[in-house]
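Trainee: sequence unknown, structure follows:
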């Protein structure tokens, strides 16, 4: 006989911790378990171990609404974020519900039993856990393998080729010439960190530029509020200041892309050597926020280039050679180490297969309701954070709303809730309104979004507060079914 809990949460990263806290706070009578495949919590922040790993969002919004981030440092490194998450789970007793080494391989919904059966591999055995509700909080990329395109001549290169997702703890890069392929957030983080920790000359090799913004890692506003106000009041103020500034910047970028582009290029010119070809190396073909704008705390990448420790090459790869990379331009980049910061492979539900009554479900056939529940998957929520703001803002909204759904079901005696596909009345759209390579490569795999609410979100936290936090649960787009008498709820 399989174990039963009210809620199974898959993943003990930021999303899973948020889900657990909200369940304890809003649905205190519900039993739950967090199944984490790895040996530690933290998700992304435990997985990535490359030098300089840090947040690409400010900690006043990457931090939880219920757990103040009290440091003045708005941009935090990986160890500080891990310490914050560990403190959070211990403070609220969430750590007692986490089970490590639990690989969820399959989940099947039964209409007859109105419950999920989750298949878990652990320690060489396979077990099943039954649950009324399933919360998929495992992020959106493959933890086993980063995206690594095949480069001609890879086997010829004499040195190590490293993907940041699998950074070797014993990699000796002191004094070494390093070429970092890519110009996304990982490359922008890695290059200053490697330069500061003893690497030789560094080259960021990019096929096309990325927008990069320089911001201080310590926010003067938060320094003032933390000094003058009680911790909780200061955190609320710091958090809302960050939310409003982020939202305003994003709206300006989307409505006035040429203006925003000019501001970013001017920022780069002021920080780079005189005469540097900013247009070639820092002016993308796309508009700001078609892809994420990368963050350089205190302009560290620009400082590294200005100091002569790194340069940027915009070119295409012809092939790897024994001593580096031959470029299409005819130039050659000498390298002792090549780092392929080429991105992620997108994957939902940690790669677990999903079925209903034993019949496999195809994610691409489903449509996302409020970006958090899928048609044909009852009693299930999933979390994908914002692409233009902190992940946690969306994670907290998803957790809040799903707890409201659970309490509504208890109060009405409902056994199942399922979004109803709107059919031809709503045009299909990509579920992620975002065009980096890892999304474009996965469009045929991902669920769909719709052309209007509640099937479409606008990547806007302020609007989502109305749609999700303040939106009614008894929505016409959700079908609730009842087979039992109503029960009293304590929340």
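Mentor: Right, received. Where do you want to start? These numbers were taken from a predicted model, which means no experiment stands behind them.
Trainee: hey, let's count contacts and neighbours off CA atoms from now on
Mentor: Will do.
Trainee: beyond the longest helix seen in the chain, next helix or strand please.
Mentor: Secondary structure of the chain per DSSP state H: the longest helix is helix 231-255. Moving toward the C-terminus from helix 231-255, the next helix or strand (DSSP states H and E) is helix 257-271.
Trainee: buried set for the strand ranked longest in the chain?
Mentor: For the chain, the strand with the greatest residue count under DSSP state E is strand 125-136. Across strand 125-136, burial judged by 16 or more other CA atoms under 10 Å covers 128-136.
Trainee: quick revisit: give me the contact list for the longest helix of the chain.
Mentor: The contact list for helix 231-255, computed with CA atoms under 8 Å, 6 or more residues apart in numbering, reads 58, 60-61, 68-70, 221-222, 225-226, 259-261, 287-289, 388-389, 460-462.
Trainee: likewise stretch 121-128?
Mentor: The contact list for stretch 121-128 (CA under 8 Å, 6+ apart) reads 2-3, 101-105, 117-120.
Trainee: gap between residue 411 and residue 483?
Mentor: Distance, residue 411 to residue 483, using CA to CA, to the nearest Å: 13 Å.
Trainee: more crowded one of those two?
Mentor: Between residue 411 and residue 483, residue 411 has the larger neighbour count (other CA atoms under 10 Å), namely 16 against 10.
Trainee: now do the buried residues in whichever helix or strand that one is part of.
Mentor: Here residue 411 sits within helix 391-412, counting by DSSP H and E. Using 16+ other CA under 10 Å as the test for burial, helix 391-412 gives 391-412.
Trainee: tell me the helix or strand right after it.
Mentor: Helices and strands here follow DSSP H and E; after helix 391-412, the next one along the chain is strand 414-419.
Trainee: contacting residues around that next one?
Mentor: 114, 369, 373-379, 409, 477-484, 486.
Trainee: next: stretch 322-332.
Mentor: By CA under 8 Å, 6+ apart, the list of residues contacting stretch 322-332 reads 156-159, 315-320, 333-336, 338.
Trainee: for comparison:
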């Protein structure tokens, strides 16, 4: 893999920021559909994989099935539909290698500033290099695939008495390689996807693991293998089997989501009953697995083959719903007066949202604030020219939307080439009422409301959480729709 600057790197056609799942997929799409484009990928870290390389905590896995989290163009062939982190990392690496985009990645380049010039119809993008120096490259189009959270900082609440705790406090995002929790008493603070992954994984070696939550989360079991996918692979060619399974899972997720939103009480009861059936009489399901909110007000957690419920049933793990009063030398004192003994405390307390890798953006000398912009089809921002962003679904696999976005960028670039267009920018329309970008009550979303752009009250400014709607809008919708403005070098259209 090449980490040296490209020769004659004064002007690129497309600069992709981020070499994770989205960035590698975007580069592969450009290689297939725009083979003449001069493309580079800047990656702040020293490895391909993004999230799936950064996170190394026990049990790390997808919370979406790999037939939809995988790329449309590359079949997922592992029998496990809910895959572990190393398998996903290998899949991304194989995609980068086989598509020929591995050589485009330049490591140790953290973007810090992107400046747009209408006079030159290009971006000047500044990166901080691994040695602390800075480098600037110009590009006609900027494609942000840097994810939506900070790699350098997690959401890290502080608790009274932390300094008194005699054990070790760790964050999943920065899992220490030297941590040996075998035979130790572990408390995992949190109830989201990370916590429900950590608890059963750590319970295999720890003396006991307690999941400490302020409030319950919806947790559902899903088979780790897709039975239909395995049958189809025996009957059909690999790509046909993959495509069929992918569409089955897409349609299934859309139907289940719509049912949850249209009949929340019924779905709520169904999820809680399923949890009760797997937990048995030893766990208070009403207290620990019955949230106060409706399904999909926050993301529903998936546990493959019910591994969390199995750990709770056999007693190697337990769940406590309470408030933290303070840390003590030997554990955590709760508001109820109960004290949880702990040798290791894991703060699975969430992500810190961050757009565009934290870089500053200026447009013709003026500072650009994403929070003041409106999202165009959920992938470009109003008044921000020649830039796209990969931002996936909250109720389905991230890659579904990232794949659609990559296809749209390729269509847009080809359209611009055919018509001699140098600038493409969505322009905000009068009368479109702003709405929250994400209609989610999850803590990480609520903490970052001031950072996120807005969506609008009508298309093309609406951010659909629906693959079929996006498919028709993004893949088959008109490029010249009157909202996307096109122009030549010299001035913003």
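Mentor: Yes, it's here. Everything numeric here is computed off the predicted structure, so don't read it as measured data.
Trainee: would you pull the TM-score for this pair?
Mentor: Overlay of the two chains. TM-score (TM-score structural alignment, normalised by the length of structure 1): 0.97; 482 aligned residues with a CA RMSD of 1.1 Å.
Trainee: ok, so of the contacts of stretch 322-332 of structure 1, who is nearest residue 45 of structure 1?
Mentor: Nearest to residue 45 of structure 1 out of the contacts of stretch 322-332 of structure 1 is residue 338 (CA to CA; 23.2 Å).
Trainee: which residue lines up with that closest one in structure 2?
Mentor: By TM-score structural alignment, residue 338 of structure 1 lines up with residue 345 in structure 2.
Trainee: before we move on, what about residue 437 of structure 1?
Mentor: Residue 437 of structure 1 maps onto residue 443 in structure 2, with residues paired by TM-score structural alignment.
Trainee: how about its match: what's its closest non-neighbour residue?
Mentor: residue 350 (7.9 Å; CA to CA, 6 or more residues apart in numbering).
Trainee: give the residue farthest from the middle of structure 2.
Mentor: Within structure 2, residue 337 marks the point farthest from the mean C-alpha position, 37.5 Å out by CA atoms, centre = their mean.
Trainee: sec struct for that one, please.
Mentor: coil (DSSP: H, G, I helix; E, B strand; the rest coil).
Trainee: what about the strands in the stretch 51-200 of structure 2?
Mentor: Applying DSSP state E, counting those that start in this stretch to the stretch 51-200 of structure 2 gives strands spanning 105-107, 109-117, 122-129, 134-144, 149-154, 168-170, 185-189.
Trainee: for residue 452 of structure 2, which of the ones you listed is the nearest?
Mentor: Minimum separation from residue 452 of structure 2 across the strands of the stretch 51-200 of structure 2 (CA to CA) falls at strand 149-154, 11.5 Å.
Trainee: what's the mean deviation for that closest one versus structure 1?
Mentor: Taken over the aligned residues, the distance from strand 149-154 of structure 2 to structure 1 averages 0.5 Å (mean CA distance after the TM-score superposition for structure 1).
Trainee: which strands and helices lie in contact with that strand?
Mentor: strand 351-353 (3 or more CA pairs under 8 Å, 6 or more residues apart in numbering; DSSP states H and E).
Trainee: can you give me the buried ones in the strand it packs on?
Mentor: Per 16+ other CA under 10 Å, strand 351-353 of structure 2 contains these buried residues: 351-353.
Trainee: what do we get in structure 1 for residue 190 of structure 2?
Mentor: Taking TM-score structural alignment, residue 190 of structure 2 has residue 182 as its aligned residue in structure 1.
Trainee: surely its match meets residue 204?
Mentor: Yes: counting by CA atoms under 8 Å, residue 182 of structure 1 touches residue 204, with 6.7 Å between them.
Trainee: tell me which residue of structure 2 matches up with residue 248 of structure 1.
Mentor: In structure 2, residue 248 of structure 1 lines up with residue 255, judged by TM-score structural alignment.
Trainee: how close does its match get to residue 224 of structure 2?
Mentor: Here residue 255 of structure 2 is placed at a distance of 21 Å from residue 224 of structure 2 (CA to CA).
Trainee: neighbour-wise, which of the two wins?
Mentor: Higher neighbour count among residue 255 of structure 2 and residue 224: residue 224, with 16 against 12, using other CA under 10 Å.
Trainee: what lines up against the more buried one once you look at structure 1?
Mentor: Checking TM-score structural alignment: residue 224 of structure 2 goes with residue 217.
Trainee: what's near enough to touch that match?
Mentor: 73-76, 297-298 are the contacts of residue 217 of structure 1 under CA under 8 Å, 6+ apart.
Trainee: still touching in structure 2? Go through those residues.
Mentor: Counting by both residues aligned by TM-score structural alignment, their matches' CA atoms under 8 Å, structure 2 reproduces these contacts from the contacts of residue 217 of structure 1: 73-76, 297-298.
Trainee: among the residues you listed, name the buried ones.
Mentor: In these, burial by neighbour count holds for 73-76, 297, counting by 16+ other CA under 10 Å.
Trainee: residue 346 of structure 2: which element?
Mentor: Here residue 346 of structure 2, judged by DSSP H and E, is contained in strand 344-347.
Trainee: what packs against that strand?
Mentor: Against strand 344-347 of structure 2 (3+ CA pairs under 8 Å, 6+ apart) you get strand 168-170, strand 185-189.
Trainee: most packed of those?
Mentor: strand 185-189 (a mean of 24; mean count of other CA atoms under 10 Å).
Trainee: that strand vs structure 1, mean deviation?
Mentor: Comparison of strand 185-189 of structure 2 with structure 1 after fitting gives an average deviation of 0.4 Å (mean CA distance after the TM-score superposition for structure 1).
Trainee: name the helices or strands packed onto that strand?
Mentor: Looks like strand 185-189 of structure 2 contacts helix 193-203, strand 208-213, strand 344-347 (3+ CA pairs under 8 Å, 6+ apart).
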